[in-house]
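Visitor: Attaching a predicted model along with its sequence, questions to come.
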Amino acid sequence: NPSSGLAQQLKTYLTSGGSVVIFPDLDSDIKVYNSFLVALSLPQIQNLNKTASKVDQIDLQHPIFKTVFEEIPKNLDLPTVNRYYDFAENNASNKENIMSLPGGKLFFSKYGIGSGQVYLSATGLNANDGNFARHPVFVPLMYRLTLNSGLDDALYYNLGNDRALASKQLALGKNQTLKLTAKNFEIIPEVRQAGGKTLIYTADQIKLPGFYNLNLADSLIGVYSFNIGRTESDMHYLSKTELDELAEKSNLKIYDTDKDAVKLIAGSNKIGQTLWKLCLILSLIFIAAEILLIRFFNNPKKTI
């Protein structure tokens, strides 16, 4: 049975941003378990349900499963349970249902606690409780939980836009300071502890893109990448009235392809007619020039 001391230690760990997965022992004392769950701000157990059931809802768009399946099968096989806990649930804002039993009952859900998260299962891993531990969905679930349990570091930061760098919580001594360094660059940033993380403020001292090392004494704590922000172009358009005013000032004419289609076709035909006449005139001029050149400048020398 979980103790109150364990609950207190887990509470501290969760507040610091940790992740915990709870698979309950269905043979434990429910009262003791409820004291443990209440200490973690989790729903209490109502009773042990021994009616066999099957998971009927799985949130495949949840970050845990979002990249697991390349193609979602139409008849997805889901875990079955022989016995499970019914919880006294309320509409908690910190709850995310990952898998549910019929009627929306909790089967496997995520609860945000402090800066961390608790993943609570309604059934245990014992073979007598169901096939959850042996089901194909179990391994990717545990793998993704492990990946998501760490600090979600940003891939890069934008120069001039990001005010603070995030790091895992660092315990600094009285005379210890962090340094952010690069080639020909070194600053001592401002450090704050918040929400189980260490926030590092550079005060807009980083001006060049590149990689910057975060050091504590001689130890490398992390590497941060800074890029130049790439904002999208302004996609606002001029109205028809504004276009007409601009065209009038610039001596341009604006056509509406729907309303002025006939004019555009007629205009293109007119241009075509003008060009063929011009080509004919130029051809006649060049032919006349060639005749004149042959007539007056091509005089072969007479031999005696």
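Guide: Perfect, I can see it now.

Visitor: Going by C-alpha atoms from here, please, whenever you check contacts or count neighbours.
Guide: OK.

Visitor: How about Val68: what's its closest non-neighbour residue?
Guide: Pro140 (7.1 Å; CA to CA, 6 or more residues apart in numbering).

Visitor: In three-state terms, how would Val262 be classified?
Guide: Three-state assignment for Val262 (DSSP: H, G, I helix; E, B strand; the rest coil): helix.

Visitor: A further structure is provided below for comparison with the first:
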Amino acid sequence: MTFLNPAVLIGLLAASIPVIIHLLNLRKLKKIEFSTLAFLKELQKNKIRKIKIKQWLLLALRVLIILFIVMAFARPALRGLSIAGTTSAAKTSAVFILDNSFSMSVLGQNGSYINQAKDIIRKILEQLKEGDEAAVILSSENNQNVNLTSDFNQLINQLNQSELSYIKGDLHKSLTLAAELVNKSKNFNREIYILSDFQKNIFPKDEIKTDLSQLLNENVKIYSFPLSEKKVFNLAIDDLRSANQIFEIDKPVTFNISIGNYSEQNVQNGVISVFVNQKRAAQKSFDVEAGKSVLIDVDAVPDKAGFIDISAEIESDDIEQDNKRFVSLFIPEKISCLIISDDNSSSKFLKLALQTIGQQKLKIDERNSNQIGGTQLKNYEIVFLCSDNLNLPDKFLQYLNEGGSLVIIPPVNVDINKMNNQLKALNLPNVNGFAGKQNDKSLSGQFDKIDFNHPVFLNLFKKEDKKNIESPQINYFLKLSTQGKGSSIITLTDGSAFLSEYKSGKGKIFLFNTAHDLSWSNFPLKTIYAPLLVKSLFYLVQKENQQDNLIAGNPLNFELNRINSTQIRMVKPDSSAEIINVDLGNQKIFDYKNTNLAGFYKIYSNNLLIDNIAVNYDKSESNPVYADENDFNKYLELLNFNGRLITINKDSNPSDAINQARFGSELWRIFLLIAILLAILEMNIARNVRKEIEGISKTN
């Protein structure tokens, strides 16, 4: 027998009170002999003997009454024994951990794993009694406001409204929260129920340093319900990426797609489709062996500018949620370009080359170096600097840090000292001098090495065998090397970098070592000139999406300097919208954490779409490799779990299994009933004793 409220047992000391009172009332009577009453002596002795026996019986009854009342309040309970109608269940605090990750969507004989888990929780909740309390933790949610409650209808409503999540379940975090909840409870039965398919990925990969021995002590029982029941056939799109770095309307984009086969059977002639803005744009078949993955390339053609939704999809299988993956592209509708030049000869060929793009796609503004102070660089996707009089270098560094792009072309009459000061201010390598002479073709350099794998050369040639660029004759150029700060795209025969690329913040820099003027070379007259400039522009204005691989559950962020409103509207993949207030004065970046769905999150400011971020699932959730009880035991050992683990088979009756494992019934009602019966008996005996004593007194 166990007492659920043992502190009350100190009240057992009160049982000594009747004994003390009895001892204090004992006193010797003075004997007075009456000759006329001698014949009553024998009768009185018999009566007094009976009275003394009854007084001792009363003393015992009073002590027992106190003992049973105190023990009733101490809540005695028996393990594994139930006396129908006379006992009450020990009060219970139950915390349910429900795995709502999308692997729980697998259909078993009795429905999906997630629905089976919900049914089990409902049945257990229905058996809880007054004074019990419970809580439900969803393993794929943050669960910040979860507390124990006796409102079981509220918990059932929560269960009914809960849905599968694309966020990977966190068993360790959920179990820690459950341990904290039951540790706060005053109820004796402290129980944690874990309902999951128990994929191996549910256990932490990193070393566990959490000691839960104080929370998960010997009074805590963990009930595990492994719900997996069959071998799952599942294919998943593990990755979707664009192979291109330049996106143009009506130009093909190649997508690299990785497909994993997480089943025990080979797949032949599977079909994958690529959708552009929800329209099927391409389709391709694939084969993949059991337990392996395959990488395929699919081409699709964007047909308009702006933000573009790209999704890849395969056919149905046991787990539907990982059959689609998403990526977002952006093609500027009209590019804003700024040319900074202090003389027309330094930029005239550049402007002619850029004008081939057309006024509908490109807007060109021109400024001299003295006008930079009043120019908002953030209004331009790209800046061409054809001057060595760089003013306000910090302004350019900020522009680059925020994602702007810069092309540096030496002016015709370059000053090498000014040029080096300019390059130093931008953290670029210095010029080591000049080679050749202006307007002197007797000494000329030529192209030597060309990086044809660079994006600016992608699709520049109609056929691969035409990658043979006619080199210009370069009679005057700056001797420049990347010095490990960047990469050379085109190198001259003397090793100088004709065209090199550098990273600065979130932006990119192209650096030419030759002025685009015929006094330096005939480069502006070559057929490669205009295509190379145009391709360079499209490459540089294409922003790198730092959140291409954002996984559901991780926060997405966007820079507030791109908006001018204190409110933004977030439209989620299910088309639901959320209005968010932002502080433009004190916030630079806003983190949005409610990314529980896979798909596109569209951010609007004043009804203008300012960003489109693709969120995908954790591919580890696609692998139906399940843990066994030994794996779970090892995990609990790492936590220093001191309680008891009970694994309940899904085919078992959970109520019976729980009742067998749980501490038995409380006996306080029996103890209180016994105390009442003893009190009634004590009153009857005490009344009888008083009458007998009164009779003896009258006789005397």
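Guide: Alright, I've got the coordinates. What you see is a predicted model, and the numbers here were worked out from it, not measured in a lab.

Visitor: Number of residues surrounding the residue nearest to Val68 of structure 1?
Guide: Neighbourhood size, Pro140 of structure 1 [other CA atoms under 10 Å]: 14.

Visitor: how far apart are the helix or strand hosting it and its match in structure 2?
Guide: Here Pro140 of structure 1 sits within helix 138-148, counting by DSSP states H and E. Once fitted to structure 2, helix 138-148 of structure 1 is off its aligned match by 2.1 Å on average (mean CA distance after the TM-score superposition for structure 1).

Visitor: gap between that helix and the chain center?
Guide: Relative to its parent chain, helix 138-148 of structure 1 has a centroid offset of 19 Å by CA atoms, centre = their mean, to the nearest Å.

Visitor: Same question for stretch 186-196 of structure 1.
Guide: Taking CA atoms, centre = their mean, one finds stretch 186-196 of structure 1 lying 25 Å from the centre of the chain it belongs to.

Visitor: repeat for stretch 182-201 of structure 1
Guide: Offset of stretch 182-201 of structure 1 from its chain centre (CA atoms, centre = their mean): 24 Å.

Visitor: Which positions in that stretch come out as buried?
Guide: By neighbour count on 16 or more other CA atoms under 10 Å, the buried set for stretch 182-201 of structure 1 is Pro189, Val191, Gly196, Lys197, Thr198, Leu199, Ile200, Tyr201.

Visitor: Kindly indicate which of those lies nearest Asp27 of structure 1.
Guide: Gly196 (34.6 Å; CA to CA).

Visitor: What's the match for the residue nearest to Val68 of structure 1 in structure 2?
Guide: Matched to structure 2 by TM-score structural alignment, Pro140 of structure 1 sits across from Pro531.

Visitor: got the contact list for the helix holding Pro140 of structure 1?
Guide: Residues outside helix 138-148 of structure 1 that contact it (CA atoms under 8 Å, 6 or more residues apart in numbering) are Ile64, Phe65, Val68, Phe132.

Visitor: The same query, at a cut-off of 6 Å, please.
Guide: Residues from elsewhere that reach helix 138-148 of structure 1 (CA atoms under 6 Å, 6 or more residues apart in numbering): Ile64.

Visitor: What's the first helix or strand after that helix?
Guide: Next along the chain after helix 138-148 of structure 1, taking DSSP H and E as the criterion, comes strand 157-158.

Visitor: how far out from the middle of the chain is that next one?
Guide: Computed by CA atoms, centre = their mean, the chain-centroid distance of strand 157-158 of structure 1 equals 15 Å.

Visitor: Just the helices from the stretch 551-700 of structure 2, written as ranges.
Guide: Here the stretch 551-700 of structure 2 has its helices, by DSSP state H, counting those that start in this stretch, at 629-638, 654-661, 668-699.

Visitor: any chance of those helices in JSON lines, with distance to Val294 of structure 2 too?
Guide: Output for those, formatted as JSON lines (distance: least, CA to CA, whole Å):
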{"stretch": "helix 629-638", "distance to Val294 of structure 2": "30"}
{"stretch": "helix 654-661", "distance to Val294 of structure 2": "43"}
{"stretch": "helix 668-699", "distance to Val294 of structure 2": "67"}
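
Visitor: Phe96 of structure 2: which of those is closest?
Guide: The nearest among the helices of the stretch 551-700 of structure 2, by CA to CA, is helix 654-661 at 13.5 Å.

Visitor: Which part of structure 1 matches the closest one?
Guide: Counting by TM-score structural alignment, helix 654-661 of structure 2 falls onto no part of structure 1.
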